[in-house]
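J.: Okay, predicted coordinates and the sequence, questions at the end:
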Amino acid sequence: MSEKALDRFDWLILEAVQENGRLSLADLSDRVGLSKTPCQMRLKRLEREGYITGYHARLNTRKVRQNYVVFIEVKLESTSRRHLDDFNRVVKKNDAIQSCHMLAGGFDYLLKVRCRNMEEYRSILTDFINDLPGVRQTSSFPVMEEVKRISSVNLKNNFHYKD
């Protein structure tokens, strides 16, 4: 089944649910200018086609005691397919690693670790990260202050229409 090209209403739905995933169908319909049935059909299609991959609550990291963040550069012994696959497979299993990006440049991966404090971070680094397959070197960068954190994607340039 081929995906249908997104139109103005689809983009408006994506923008609205990204901002507030708890909008009622009535509120979503009003916001995008469609009646409930076509709005619901479009929303279900966007979910089915993978444009919407889930709905999440944004937690206060300080209140849930997960406000200590460290970025870690990781250099592997080798970037052979086997080393990369082994590293990727194991890193996905640790929930303290909030994100893992393979990069081109002076190091191979950039990890974002979120935990309670320096003591917990030290344990994660020494007991897990340094034991990951193929890790040759790590450099850690503790975050002093989070200036901006968003999880949304800028959709404004994806649709052009006149109000």
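T.: Great, that's in hand. Numbers count the residues shown, from 1 in each chain.
J.: use CA for all of it now, contacts and neighbours both
T.: Will do.
J.: mind checking the end-to-end distance for stretch 92-99?
T.: For stretch 92-99, the first-to-last residue distance is 9 Å (C-alpha to C-alpha, to the nearest Å).
J.: buried sites along it?
T.: Under the neighbour-count criterion of 16 or more other C-alpha atoms under 10 Å, stretch 92-99 has Ala96, Ile97 buried.
J.: what sits up against that stretch?
T.: Stretch 92-99 is contacted by residues Val91, Leu111, Lys112, Val113, Arg114, Cys115, Ile124 when judged by C-alpha atoms under 8 Å, 6 or more residues apart in numbering.
J.: is it possible to export these to TSV including distance to Asp7 and neighbour count?
T.: As requested, the contacts of stretch 92-99 are arranged in TSV below (distance: C-alpha to C-alpha, whole Å; neighbours: other C-alpha atoms under 10 Å):
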residue	distance to Asp7	neighbour count
Val91	38	19
Leu111	36	20
Lys112	35	19
Val113	38	23
Arg114	38	21
Cys115	41	21
Ile124	46	18
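J.: Second structure follows, compare the two:
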Amino acid sequence: MSTEELDSVDRKILAELTGNARIPVTELARKVGLSKTPVAARLKALEESGVITGYRASLSPIKLGLTHVSFVEVRLSDTRQKALEEFNAAVRRVSEIEECYMIAGGFDYLIKVRSRDMTHYRQIMADVISALPYMASTSTYVAMEAVVEASALTP
């Protein structure tokens, strides 16, 4: 199922689930204007097609004391496929790395790191990020304020 195949009801279902993934199917059906059975069928189709990839709790990084956000430009010493695969696998194991993107440009990856404070970030950088495979160099940018930050897409 692609975004072109989503109709207005599917989009309403996704919008409601984005706001509250724990909404009962009966309430979801009422909100989108259908009965329970067709909504349940649509949910199943959205899940099977991969539009809905899962359900999870959204945690507040602030309430968890993770108020410091840094973005790290990473340059690798080797960008052959095997090196990229090893780097990707290693990054996925680091809990402090909230997001990581391979970049087409003047560096290889952009990593978002969430930590308690600058001291904690320096420890993560020294002990974890600098030890990632094929690491050549990094540049860090500290976020002063989140202007727009979202953990989920809205349909």
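T.: Received it, and whenever you're ready, just let me know what you need. Nothing here was measured: the structure is a model prediction, and the numbers come from that model.
J.: before we move on, back to that, of the contacts of stretch 92-99 of the first structure, which pair is most distant in space?
T.: Farthest pair in those (C-alpha to C-alpha) is Val91 and Cys115. Separation: 15.5 Å.
J.: isn't Leu103 of the first structure right up against Tyr109?
T.: Yes - because the distance of 5.6 Å satisfies C-alpha atoms under 8 Å, Leu103 of the first structure is recorded as touching Tyr109.
J.: need the contacts of stretch 92-99 of the first structure in JSON lines with distance to Tyr68 of the first structure, can you?
T.: Below are these laid out as JSON lines (distance: C-alpha to C-alpha, whole Å):
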{"residue": "Val91", "distance to Tyr68 of the first structure": "19"}
{"residue": "Leu111", "distance to Tyr68 of the first structure": "14"}
{"residue": "Lys112", "distance to Tyr68 of the first structure": "10"}
{"residue": "Val113", "distance to Tyr68 of the first structure": "8"}
{"residue": "Arg114", "distance to Tyr68 of the first structure": "6"}
{"residue": "Cys115", "distance to Tyr68 of the first structure": "5"}
{"residue": "Ile124", "distance to Tyr68 of the first structure": "12"}
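J.: Go through the residues you listed and flag which are in helices.
T.: Among the contacts of stretch 92-99 of the first structure, the members found in helices (DSSP state H) are Val91, Ile124.
J.: Out of the contacts of stretch 92-99 of the first structure, which sit inside strands?
T.: Counting by DSSP state E, the part of the contacts of stretch 92-99 of the first structure found in strands is Leu111, Lys112, Val113, Arg114, Cys115.
J.: Give the closest residue to the fourth one in space, chain neighbours not counted.
T.: When you say that, I think you mean Arg114 of the first structure. If the residues on either side of it in the chain are set aside, Arg114 of the first structure comes closest to Val69, at 4.6 Å by C-alpha to C-alpha, 6 or more residues apart in numbering.
J.: pretty sure the one you found belongs to a strand, no?
T.: Yes - per DSSP: H, G, I helix; E, B strand; the rest coil, Val69 of the first structure lies within a strand segment.
J.: show me the residues around it that make contact.
T.: The neighbours of Val69 of the first structure, taking C-alpha under 8 Å, 6+ apart as the test, are Lys112, Val113, Arg114, Cys115, Pro142, Val143.
J.: repeat for Leu76 of the first structure
T.: By C-alpha under 8 Å, 6+ apart, the contact list for Leu76 of the first structure reads His83, Phe107, Asp108, Gly134, Val135, Arg136, Gln137.
J.: And those, which of them are buried?
T.: Taking 16+ other C-alpha under 10 Å as the criterion, what is buried in these is His83, Asp108, Gly134, Val135.
J.: could those residues be laid out in a markdown table, adding distance to Asn154 of the first structure and secondary structure?
T.: Supplementary listing: those in a markdown table, determined by distance: C-alpha to C-alpha, whole Å; DSSP: H, G, I helix; E, B strand; the rest coil:
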| residue | distance to Asn154 of the first structure | secondary structure |
| --- | --- | --- |
| His83 | 34 | helix |
| Asp108 | 27 | coil |
| Gly134 | 36 | coil |
| Val135 | 35 | strand |
